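Novice: The following comprises the amino acid sequence and a computationally predicted model.
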Amino acid sequence: MDHHSSTLAGTLFIAFLLSCSAQERHTEGQTDTMENLLQRRGYDRFLRPNFGREPVHVNLSLTVASIDLISEVNMDYTITIFLRQYWRDGRMSFEGTNLID
């Protein structure tokens, strides 16, 4: 692996770690409501979707937001990226409303 590839791989790995550790911002009421809805359905956030069955297809998109610094002397660069991972979790599907007429 050349220097440019290893720098990009390192950058992507750091972006991946940051995306995994990012915390969502919810109000306390929203969090309680979500937990109650998911708890009633037996949702376990520690188990991947389709656990024990077929693999989950994880989609990935990467956008380069900016190229901040390029050093021809050191042959490295600094970039800012947005990394998005998304998949479908059938356990969180919503099948209707409980509207009262």
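Specialist: Received it, and whenever you're ready, just let me know what you need.

Novice: Only C-alpha atoms from now on, for both contacts and neighbour counts.
Specialist: Will do.

Novice: Do you have the helices of the protein handy? List them.
Specialist: Along the chain, the segments classed as helices by DSSP state H run 3-21, 28-40.

Novice: Pull out the buried residues from the first one.
Specialist: Of the residues in helix 3-21, those buried by neighbour count under the rule 16 or more other Cα atoms under 10 Å are Thr7, Thr11, Leu12, Ala15.

Novice: Distance to Asp76 added to the helices of the chain, as CSV?
Specialist: What follows is the helices of the chain, written out as CSV (distance: least, Cα to Cα, whole Å):
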stretch, distance to Asp76
helix 3-21, 7
helix 28-40, 43
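
Novice: Please compare the first structure with the one that follows:
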Amino acid sequence: MPTSSVKDETNDNITIFTRILDGLLDGYDNRLRPGLGERITQVRTDIYVTSFGPVSDTEMEYTIDVFFRQSWKDERLRFKGPMQR
């Protein structure tokens, strides 16, 4: 495949991805929670302890490092494709 064809295909893909993202975000208001006024939004929360300690018995203090993650589905961002070129 010639280099110019690869560049053209890459540019076409970037254009398609840009159009998809622009379409998904058109009219999207991130200040409003998903399903507002329709249903409860289920939020999944994960907390991973990555380190624990040192522990001070005398001061009753300890140090803990965690990784905190939340995830939920936002139907407003659902891709309703396919898209035309």
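Specialist: Looks like it arrived, so ask away. Owing to the predicted nature of the structure, the values given are computational and were not obtained by experimental measurement.

Novice: mean shift between the longest strand along structure 2 and structure 1?
Specialist: Ranked by residue count and defined by DSSP state E, the top strand of structure 2 is strand 44-56. Following superposition, strand 44-56 of structure 2 is found to deviate from structure 1 by 0.8 Å on average (mean Cα distance after the TM-score superposition for structure 1).

Novice: give me every residue that touches whatever residue of structure 2 lines up with Asp76 of structure 1.
Specialist: Alignment note: Asp76 of structure 1 maps to Glu61 in structure 2; criterion TM-score structural alignment. Each residue near Glu61 of structure 2 by Cα atoms under 8 Å, 6 or more residues apart in numbering is listed here: Val55.

Novice: sorry, back to before: quick one: distance of the longest strand of structure 2 to the chain centre.
Specialist: 23 Å (Cα atoms, centre = their mean, to the nearest Å).

Novice: And the contacts of it?
Specialist: Taking Cα under 8 Å, 6+ apart as the rule, strand 44-56 of structure 2 contacts Glu61, Tyr62, Thr63, Ile64, Asp65, Val66, Phe67, Phe68, Arg69, Gln70, Ser71, Trp72.

Novice: who are the neighbours in contact with the fifth one?
Specialist: By Cα under 8 Å, 6+ apart, the residues touching Asp65 of structure 2 are Val49, Thr50, Ser51, Phe52.

Novice: Please convert those to JSON lines, extending it with neighbour count.
Specialist: Supplementary listing: those in JSON lines, determined by neighbours: other Cα atoms under 10 Å:
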{"residue": "Val49", "neighbour count": "11"}
{"residue": "Thr50", "neighbour count": "9"}
{"residue": "Ser51", "neighbour count": "11"}
{"residue": "Phe52", "neighbour count": "11"}
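
Novice: from these, which is closest to Asp8 of structure 2?
Specialist: The closest of the contacts of Asp65 of structure 2 to Asp8 of structure 2 turns out to be Thr50 (Cα to Cα; 44.9 Å).
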